[in-house]
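Visitor: model the following, please.
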Amino acid sequence: MNEWNDIAVIAPTTDIDLASVPRLREQVDALIDSGVRRILVNCQNVTFIDSTGLAFLLSRARALYGREGLLSLVNASPDVARFLQIARLIDILHVSTVERPAIPVIAPDVPPLWSKSFTIQRGVEHLAEYRHRAAELLGTLPLTREECFDVALAAGEALSNAYDHACGGEGGSMSVYAYPDRVIIEVRDCGCGYEIADGEEPAESLERGRGIKLMRMLVDSVEVRRRADAPGTQVRLIKLVG
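Guide: Take a look at the predicted model:
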């Protein structure tokens, strides 16, 4: 971090997500309390911002604005810029998704072309690892780069929920299934379990962000259900291919 009078530059060394936000919040709040009014966030090493990171940045930008200050992001990658573009629409224009056609049902006897499953380790520091694993698998499918990024972003939101709301991720899992016409990602946690009905608007929190709404914008189907096999929640994401 560099600081000159009432101007400061901070450079996160990793993604701005559920794992890194607590430390960044302490750093930025200390700067604001000390009288800094202009904060530049150098995103040179940031490849991903999730809804928790977005909520943090928005709240501190508003705090600075109320003190006649400004928070800016610089050196943002195309992927980070894309996310900010999507998120700005959510927050400022209150965009709701266009109703999509029903997803065709897969016959029970049709196996996936391949599948991969991972047990989620306890500790939010592992969040980026599983997010990047999902992105690598998506990169093997006939999806555009933008589609891969969108689905990986949605998977990251589901993983953030698993870590944030249930046992720090312990006992959870992530599975990726590839079919000829779709990819399915399932993230399971071991929390108390909750459901969100199709079309239901989840309660929003400024600090937690708008993860469910963001996921619905990024993929073709989002199901949030209580697990049938154990206590906890399963988030099921479907993205059609082709």
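
Visitor: from here on, just use CA atoms for contacts and neighbour counts.
Guide: Will do.

Visitor: wait, W114 touches V183, no?
Guide: No. Look at W114 against V183 with C-alpha atoms under 8 Å: they stay out of range, at 10.0 Å.

Visitor: quickly list what's touching both of the two.
Guide: Counting by C-alpha atoms under 8 Å, 6 or more residues apart in numbering, the residues touching both W114 and V183 are Y177.

Visitor: of these two, who's got more company?
Guide: V183 (21 against 9; other C-alpha atoms under 10 Å).

Visitor: and for the helix or strand containing the more buried one, what's in contact with it?
Guide: V183 is part of strand 182-188, with elements assigned from DSSP states H and E. With contact meaning C-alpha under 8 Å, 6+ apart, strand 182-188 is reached by 155, 158-159, 162, 172-178, 227, 232-241.

Visitor: dump the residue contacts of N5.
Guide: If you count contacts by C-alpha under 8 Å, 6+ apart, then N5 has V36 around it.

Visitor: relative to A30, how far out is it?
Guide: 14 Å (C-alpha to C-alpha, to the nearest Å).

Visitor: and for R23?
Guide: 11 Å.

Visitor: go on, A61?
Guide: For A61, the distance to A30 - C-alpha to C-alpha - is 14 Å.

Visitor: more crowded one of those two?
Guide: Applying other C-alpha under 10 Å to A61 and A30 shows that A61 carries more neighbours, namely 18 against 12.

Visitor: that one touches E68, doesn't it?
Guide: No. In this structure, A61 is not within contact of E68 by C-alpha under 8 Å, at 10.3 Å.

Visitor: and this one, please, so the two structures can be compared:
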Amino acid sequence: MKLTHQDFDDVRIVSVVENRIDAACAIQFKDEMRALSDSGPARILLDLGNVEFLDSSGLGAVVAALKAVRNGQRLELAALHPTVQRVFRLTRMDTVFTIHTSVAAAVEGIANAS
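Guide: Sure thing, here's the model as predicted:
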């Protein structure tokens, strides 16, 4: 599982390079997300733009990443592919996560909120 990240002021953008998060990589995803959130700022934005497939293990890994953020940190999602967005909607996880249409919209929202 390959993740990249960039820091901008008070947000760390973590991008998933792979096109799927499934049982084969869920544990590695959780471990990498934990390391990136431990050393990150108050807002972590997970860019899922490349992810076209997410199974129940992948969804569990994203939820585990949410549970692993420090007190006062937030994990937000951006750029969900329609099939991935459907998984979040069907499981009602779209009510748990803040989901942005794109990374640009999320960052613009952050800039405009300041």
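
Visitor: what's the TM-score once they're superposed?
Guide: For this chain pair, the superposition-based TM-score is 0.65 by TM-score structural alignment, normalised by the length of the second structure; 89 aligned residues with a C-alpha RMSD of 2.2 Å.

Visitor: before we move on, back to that, show the buried residues in the contacts of strand 182-188 of the first structure.
Guide: Burial by neighbour count, 16 or more other C-alpha atoms under 10 Å: within those this picks out 155, 158-159, 162, 172-178, 227, 232-240.

Visitor: related to what we said a few turns ago, just the contacts of strand 182-188 of the first structure: which are in helices?
Guide: 155, 158-159, 162 (DSSP state H).

Visitor: what are the ranges of the strands in the first structure?
Guide: Counting by DSSP state E, the first structure has strands at residues 2-4, 7-10, 38-42, 70-74, 114-119, 173-179, 182-188, 221-226, 233-240.

Visitor: which residue in the second structure lines up with R37 of the first structure?
Guide: Alignment note (TM-score structural alignment): R37 of the first structure maps to A42 of the second structure.

Visitor: for its match, what are its contacts?
Guide: 10-11, 72-74.

Visitor: A152 of the first structure too?
Guide: Going by C-alpha under 8 Å, 6+ apart, the list of residues near A152 of the first structure reads 131-132, 134-135, 138.

Visitor: thinking again about what came up before, which residues of the second structure does the strand holding V183 of the first structure align to?
Guide: Taking TM-score structural alignment, strand 182-188 of the first structure hits no residues over in the second structure.

Visitor: tell me what angle that strand forms with strand 173-179.
Guide: 170 degrees (axes from the mean of the first three to the mean of the last three C-alpha atoms, to 10 degrees).

Visitor: now the angle from strand 182-188 of the first structure to strand 221-226?
Guide: Here the directions of strand 182-188 of the first structure and strand 221-226 differ by 20 degrees (the same axes, to 10 degrees).

Visitor: check which residues of strand 182-188 of the first structure are buried.
Guide: Quick answer for strand 182-188 of the first structure (16+ other C-alpha under 10 Å): 182-188.

Visitor: just give me the match in the second structure for R131 of the first structure.
Guide: Under TM-score structural alignment, R131 of the first structure pairs with no residue in the second structure.

Visitor: R131 of the first structure: neighbour count?
Guide: 21.

Visitor: circling back: mind putting the contacts of A42 of the second structure in CSV, distance to T98 of the second structure and neighbour count included?
Guide: Putting the contacts of A42 of the second structure into CSV (distance: C-alpha to C-alpha, whole Å; neighbours: other C-alpha atoms under 10 Å) gives the following:
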residue, distance to T98 of the second structure, neighbour count
D10, 16, 11
V11, 14, 19
G72, 15, 8
Q73, 13, 16
R74, 9, 18
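
Visitor: of those, closest to S56 of the second structure?
Guide: Proximity of these to S56 of the second structure (C-alpha to C-alpha) peaks at R74, which lies at 22.0 Å.

Visitor: the closest one and R34 of the second structure, how far apart?
Guide: 13 Å.

Visitor: now the alignment partner in the second structure of G69 of the first structure. Nearest residue, chain neighbours left out?
Guide: Superposed on the second structure with TM-score structural alignment, G69 of the first structure falls opposite Q73. The shortest distance from Q73 of the second structure to any non-neighbouring residue, by C-alpha to C-alpha, 6 or more residues apart in numbering, is to A42 (4.3 Å).
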